[in-house]
Structure formats: structure tokens, C-alpha cells
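1. have a look; sequence and predicted model below, questions after that.
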Amino acid sequence: MQNPASVPDLSTLAAQLAPTLQSLEAQRLVYAQKAQNGIYIGLGVFAVGVLIVLGMNLGFIFLLAPLMLGALIWGITSSNARNAYSSEFKTFVMPTLVSQFGDLHYQAQPGLSEGEFNRANLFSRPDRYNSEDLIEGTIGATRIRLSEVHAEERHQRRDSNGTTHTEYRDIFNGLMFIFDFNKNFVGQTYVMPEDLTGAMGSLGKMFQKMGAQLTGRGQLVQLEDPEFEGMFKVNSSDQTEARYILSSSLMRRLVDLRKRQNNVVAAAFIGGQMYLMLAKTDNWFEAPTMSTPLDINALSHTLNQLSLVTGIVSDLDLNTRIWSKH
């Protein structure tokens, strides 16, 4: 994603956040020291364990026990410190950062609900679902809600000994947006990544039609933008309405967004709203690392992320209101 919304003036923001950052910086030093102490404790446990193993003439295989115990102590100690630091950052800093980009509010937990994820009907229903970092409010004339979501499906297999193994695989991991769309409509239109058609030609189109009917996404819609059709497939309950929603301008903007995102982009238009999914691999809206002094410069990465996600409204020109939609 590019074309971000403007980043707030750092000097003004620094003055506004100065008391909070000073207090949290003191806490960061405490948490960083706790994490460092965890390393020392873990190494100490390992060293004592080595002496015991060697003193009792046990085999070298027994060295694994103190190694694992020391690593566990270090992991728990450092994890607890990081989680506490992150919680304070999201409680005291994130709401102020988010409010710089519009009439927006922030809460760390929970994010968009599993019901909202399922309502978009863009991916299969998950067996395990988690969401965080909810941002909601208005940007210009557009109502917006967004959060990070992670949806997974459960897979089970039985090995040769008859033991059942369970693992979870990603359905979707990324950002989910819900916008108040700028046109009136009553049907459902879905914009999915173009994968089968590109690889399988006419056979792929047949599978797409079958898949759309099975998932309740309606009929396959043929549009007149070759580049758009090379990236996306569209299904809708109303062919005419789908073409009304997906104007040449919006198709071009979705193509540009897909190029910048360089990852999965999917959208659904349901109940007067636009659902947008942007896949990503990293975790957003997190506190700077505990090794970084917490000042206004340390927040630039988070500010850039907020600028990018709120800039989607202008990327898709959602603030341009159609005469019948106010």
C-alpha cells in the first residue's frame, strides 16, 4: 500500500504525547531489565544443571534438560515483559496516534467479530479466529471499521500408529476493513483474487461458476477491463448492479491497490457496505522493540502504518458521495 494519508506533524504530536511517553519510557526500562534478568536466570539454571549432570557422570543427553529449562525460564520472563510493555503502549499511546487521522477511536481487543468475517463470505468459515487492534470512526464522509484478523481451519490426520494429529492452517491473515460504501445497492457482489482462471483457462471459469453457486456468491460477472479481470473474478446476485458498483474508476483503483499490496486483495459489497481484505504476513500496530528508546521518532513506523490504512479511503475514492447516498 502507498498513497498514504498525511502523517501528523511530529513536533506537535511529540508535545501532546510527552508526559505519556516519558512515563512509558520509564516502564520500558523496567521491562527491558526484567527481560535481561530472564537471560541471566536462564543461563544460571543451565550452568547449575550442567554441573549436576557432570558431577553425577550422567550422559551428555541429560544436558538437554537444563538447556530446555533455562530456555523456558528466559522465554517466559521475556515474554511477560514484552506483553506488559505492549499492553501499556496500546492502552496509553495508540488511541492518541489513531485520533490524528480522523474522527477515529482505538481499542486493542477485540477486533472485528467472527460474525462480521463470515458475513463478508469471502473465505470459508474458520475453526479458530482471532482479531485485535480495532480502529473505527469516520474519515471525511466515510464510516470505517478495521482490524487485524487471523482466521484458521482445523486439519486432522491419523498416522500409522493410529494417533490423531491436529494442525491449523491459515484461511486469512491480514487487515479487514468495513466501509460505508458511497453508492446505494441491495444485492451482493464479490471481488475475489483471480487464481483458477489464470492457471486453468476455460476449465477454471467452469470451476469458478460452480464454486460461486456453492458458496452463495451468485453468477460470474464478465467485465470489460482486461487487467482487472486478470487479477480478480467477480460474482454477484445482480449482474447490472455489479457493473454499477464496479465502475471503471473503482476497478482501476482496485488494480492499483493490488499492485501496491503485492498480496491477496478481496472485497465484498453487501448491505450498503464494502468489506475489504488485505492479506499480510507481519503484525501491525505493535509497540517499538524494548531495545529502542521510546520517543516520537520510535513511533514513525506505527504512524506510517496508520497513514497507509486510513489512506485506503482516498485510494478508493470513498469520500466522493453519489447524489443518492449521503
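-> All right, it came through fine.

2. alpha carbons only for contacts and neighbour counts from here, please
-> OK.

3. give me the number of residues near L203?
-> Taking other C-alpha atoms under 10 Å as the neighbour definition, L203 ends up with a count of 11.

4. nope, D238 is what I meant
-> Residues contacting D238 under the criterion other C-alpha under 10 Å number 18.

5. grab the nearest non-local neighbour of it.
-> Closest residue to D238 in three dimensions, ignoring its sequence neighbours and counting by C-alpha to C-alpha, 6 or more residues apart in numbering: G187, at 6.2 Å.

6. what's the neighbour count on the one you found?
-> Residues contacting G187 under the criterion other C-alpha under 10 Å number 16.

7. contact partners for it?
-> When the contact criterion is C-alpha atoms under 8 Å, 6 or more residues apart in numbering, the partners of G187 are 236-238, 241, 269-271.

8. dropping in the other structure now:
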Amino acid sequence: MEREEILAALEAKLAPLEAQRKRELLLAGAFLLLTPFWAYLLLKAFQAMGARGLGSLWALLVAIPPGLTLWRLGVLRSTLKWELTKPLAEALGFTYLPALGLPQAEAEASGLLPRADRYEGEDLLEGRVGPFAFRSGDLALYRKVRTKNGTRYQRFFSGTLYRFALPFAFPQEIRLAPQGAGVRAGGASPALVLGFLAVFWGLLIAGLLFAEGEREGLPLVVGGFALLSLPFLLYGLSLWKPRAGPKERVVLESGAFERLFDAYGDQIEARKLLTPRVQEALVEFRQALGKPFWAAFRENEAWILVQGRNRFEPNLFRPLNQGTLATYLRAWTKDLEEARRFLEAMGLFLEAAKRGKGGG
């Protein structure tokens, strides 16, 4: 089905959904505007009753209007996904399940994800693009953080993971990562970084005291910074695990490629595959996405992890019309179209290389 036909088929849904969107935004604005008055009236009521020491109850009651607002807006987002995104995806020949995502075990099989204490997935999209079958999902990774008020989960990475089945095979596994970001997403643990900073500052201050002859305070400084750094170091190390797959960085000739990517794999095989033409295709792919990405190519699979994507989140402040739907449609299919072009180019190169026609 052509894009114009897809948009025309959904036109009948736009008017009622747009009316619902406006109504919910007006209610949200009213709730937020009334919150200060609601808080003032509650405070006066508590004072009139002579209630003291009920600050927590007052804060809980004050939070009711904003909480109700967020809940209603969340319902509106879910409605738009089911009423607009799902029909758009199905018209393109895809299967779209907003509430589901890639299973955690499948996502971790990519080898691109760091260790996380909690995994969340949504927006499962699967189908075919060109000759490639694919599965994809939005995901978020969380670390457990302990505070004086208890334990909470802090998100440290979000993105979209694509899994492509290929009609050709890679002779050796090759990984790509944004320049300087490491072979897996997420970067270094903040806790580990803080621990090493504490050790560094402790040693620096101890060195200054030693140079000034103030040796009496050395045990206190060294011991204090050691105790300060220990929880961070232990927590950071608990998040680390050996990285599977290639770790050896491959240095290539293209300056444009090297400014954007680090490549990992067998030195000889990686240079055979990542020819100047393939490097140029990867640079164009990165520029088209406009976001950093990690990739793993092995056997008959390609995994691509794009950072910071939330593909199907509707903009509640944008009117629902044909222009908005066309924009959504372009945004939702852009990654897949660019990946298809790149994978087709790489497949053609591999076939040519098998026939003895490949090379730089």
C-alpha cells in the first residue's frame, strides 16, 4: 500500500482523536493551574484542624492533581499508539505490539548491552524490509541505586535494538561502536568513576601533606578517602562482567570513519570487510540516523543498537492531521530504510568478494 493510501485510510480517525487530544490537554492545564490553590486550601484546612506533623500526608494530597494529569496523558499516549501507530505499521506490512518489547534474553544475545539491574522493553516491531527479516524494540536499562531513603532504579541507557536476519554470512564477527564509547553501550559505571576519583583525590591530598611535612594527618586522610571510595568501587565492579566477542580495536584508513567509529574484530578479516566503500556506507548510515549506534555483525545476523530513540512516542502538543501522520510515517521508517540500504550494499560487496571481485 502506498503512503498516500495509508494516510487516506486513517483520515476518518483523525477528527475524534484530535478532539480527544485537545480535551485532555485542556484538562491537564486546568489541573496544573489549580494545584497551587488546592495546596493552599489543604494547608488552611490542616491549620484549622490543628493538625501538626502531617507534612507527608499534605504532600501526598497535593500530588493528586499532577499525578492524575500524568496518568490521563499516559492513557492518551497509549490510545494514539493503538489507534494510529498500529494501523500505520500494519499497512506497511509490519507487526506492531506497543506493550511488548524484545525479550531480555534476546536483547542480551546481541552482546551490545551492558549489565543492568532492570530491563524494560516496549514497542515490538517486526516484519521485512527489502530482503531482510527483522525484529526490533525500544528498551531502557536501569541500575539499582541505594540512598538513605531506600533503593531506587536509575535509568542509564535507552535506545532501539534491531535484529536483522541476513541472506549472506560474515566470515568473522565484527563490532562497531561510537568513537571512544566502548564496545558495549552505556559507558563506564558512574559509581566506578566516582570511586576512582575518590582514590585520586585522596592520593593527591596525601601527597601534598607529605610534601609540606604534615605527616600526622596522613593516616586520617588516606583512611577517610579509602572508606569513601570503597562502596563506589565495590558497586561499580559488581556491574562489570567480561565482554564476549572481539575486543581488539582495528585501525582503518578513513579519517571520516575513525572520527565516528571504533571497529573491533580480527585485524585481517575486519580490513577485508571494512573496505573504503563499506566505511563510506557506514558514515552515510550514521549521518542519516543522526544518532550514535553500536553494531555487531556475525554469521547470518546483524544487530544495530541506536541510542536515545523512542520511535513511536506521539507528540501530544502537535495537532493530528495528514501532515503530522506523514511526519510520523517518515520518522518510523527512516531507520529501517537506511539500514536496508547499508545492508544491501554490504551484501553486494560480500558476494563480489566471494567471486574474487571485491576489495578496496
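-> Structure's in. What do you need? If you're wondering where the values come from, they're calculated on a predicted model, not measured in any experiment.

9. and the TM-score between them?
-> The TM-score (TM-score structural alignment, normalised by the length of the first structure) is 0.73; 291 aligned residues with a C-alpha RMSD of 3.6 Å.

10. for R341 of the second structure, see how far away F132 of the second structure is.
-> With the distance defined as C-alpha to C-alpha, to the nearest Å, F132 of the second structure ends up 11 Å from R341 of the second structure.

11. closest to L294 of the first structure out of the contacts of G187 of the first structure?
-> Taking C-alpha to C-alpha as the measure, L294 of the first structure sits nearest to F269 out of the contacts of G187 of the first structure, at 40.9 Å.

12. hang on, V149 of the first structure is in a helix, isn't it?
-> No - the assignment for V149 of the first structure is strand, going by DSSP: H, G, I helix; E, B strand; the rest coil, so no helix is present there.

13. name the SS class of the residue nearest to it when sequence neighbours are not counted, please.
-> Closest residue to V149 of the first structure apart from its sequence neighbours, by C-alpha to C-alpha, 6+ apart: S131 at 4.3 Å. Local secondary structure at S131 of the first structure is given as strand here, using three-state DSSP.

14. measure S131 of the first structure to T302 of the first structure for me?
-> Taking C-alpha to C-alpha as the measure, S131 of the first structure and T302 of the first structure are separated by 18 Å.

15. do V98 of the first structure as well
-> The gap separating V98 of the first structure from T302 of the first structure is 10 Å, by C-alpha to C-alpha.

16. T166 of the first structure too?
-> Taken as C-alpha to C-alpha, the spacing of T166 of the first structure relative to T302 of the first structure amounts to 35 Å.

17. between those two, who's got more neighbours?
-> In this comparison of T166 of the first structure against T302, neighbours counted by other C-alpha under 10 Å, the higher total goes to T302 at 18 against 10.

18. I'd say that one and N283 touch.
-> No - when contacts are counted by C-alpha atoms under 8 Å, T302 of the first structure is not listed as touching N283 (11.0 Å).

19. give me the three-state assignment for L294 of the first structure.
-> L294 of the first structure, by the three-state scheme (three-state DSSP), is coil.

20. tell me the contacts of it?
-> With contact taken as C-alpha under 8 Å, 6+ apart, L294 of the first structure is in contact with 21-22, 24-25, 28, 288.

21. can you select the buried ones among these for me in ChimeraX?
-> The following ChimeraX command selects only the buried members of the contacts of L294 of the first structure, with burial defined by 16 or more other C-alpha atoms under 10 Å:
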select :21,24,25,28,288
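
22. pull the most distant pair out of the contacts of L294 of the first structure.
-> Taking C-alpha to C-alpha as the measure, the contacts of L294 of the first structure span a maximum distance of 14.6 Å, between Q22 and P288.
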